[in-house]
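# heads up, no residue letters with this:
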C-alpha cells in the first residue's frame, strides 16, 4: 500500500506521539497467506533464542511445540515475544510464546 504525504505524516505522528507503529494499524495489514513466503525467508534458527533466554526455559517451551523449527521476533508495546514457526510445512505459526527474541 502506497501512502500519500498526509498519510505518511499521520503515521509518523501516531508513532512518535502515541507509540503506535504502522505494524499495529489494521489498515496496513496484509493477507497472511501472501506473507508466508516472507515468513519462511525471514524466520530464524531456534538456537538464537538461547542468546536472550535461559536455555532451560527455551528447551521447556520448545518441548511443548515439537513442530516448531524456526522463529520470528514479535514486537509489542509492553514485552516483545517470539512467534514459533513451522518453516518446513508452509510457514505456519505454531504458537506465540513468552521468550525474548532479542
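Thanks, I have the structure now. Not measured: the values here are computed from a predicted model. Residues are numbered from 1 along each chain as shown.
# hey, let's count contacts and neighbours off CA atoms from now on
Fine.
# buried residues in the helix ranked longest in the chain?
Secondary structure of the chain per DSSP state H: the longest helix is helix 5-18. By 16 or more other Cα atoms under 10 Å, the buried positions in helix 5-18 come out as 11, 12.
# That helix - contacts with which helices or strands?
Using 3 or more Cα pairs under 8 Å, 6 or more residues apart in numbering; DSSP states H and E, no helix or strand is in contact with helix 5-18.
# which is the next helix or strand following it?
Using DSSP states H and E, the helix or strand that follows helix 5-18 in sequence is helix 32-42.
# alright, now check it against this:
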C-alpha cells in the first residue's frame, strides 16, 4: 500500500512574521491578517486575535486556537453537549500567551 499523504504533529506555537490590517471605509479595524512562522519552521497565513494593531511587532509569540467560522454548509452536526453547530473549523493565532 502506498501512502501518499504525510502527516505531522505541530506544537501550535509560532511568531508573527508580517501582518496587515484591513479597515472599513470609516476606519474600523475589520481584522488582523498575519503571516505566522510555526516553531517547526513552516509559515502559514491566518487571522491574529487578541491584539491591537499598534501593539504588534515582528517576533510576537502566538498560540493557535480553532474556532468556527460561523453558519455554513461545510460542517454541521452536534457537539458533545448536543447543541447544533455549523460552520468550518479554522485556525486563528492568539497573541498574549
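Cool, the structure landed. Being a predicted model, the structure only gives us computed values, none of them experimental.
# Kindly provide the TM-score of these chains.
The TM-score (TM-score structural alignment, normalised by the length of the second structure) is 0.28; 50 aligned residues with a Cα RMSD of 4.3 Å.
# which ones are touching residue 33 of the first structure?
Contacts for residue 33 of the first structure (Cα atoms under 8 Å, 6 or more residues apart in numbering) come out as none.
# any idea how far it lies from residue 5 of the first structure?
To residue 5 of the first structure, residue 33 of the first structure is 29 Å away according to Cα to Cα, to the nearest Å.
# One more: residue 39 of the first structure?
For residue 39 of the first structure, the distance to residue 5 of the first structure - Cα to Cα - is 29 Å.
# pretty sure residue 73 of the first structure is touching residue 85, no?
No - counting by Cα atoms under 8 Å, residue 73 of the first structure does not reach residue 85; the two are 10.5 Å apart.
# Between these two, point out the one with more neighbours.
residue 85 (26 against 19; other Cα atoms under 10 Å).
# Name the nearest residue to that one, sequence neighbours excluded.
Closest residue to residue 85 of the first structure apart from its sequence neighbours, by Cα to Cα, 6 or more residues apart in numbering: residue 93 at 4.6 Å.
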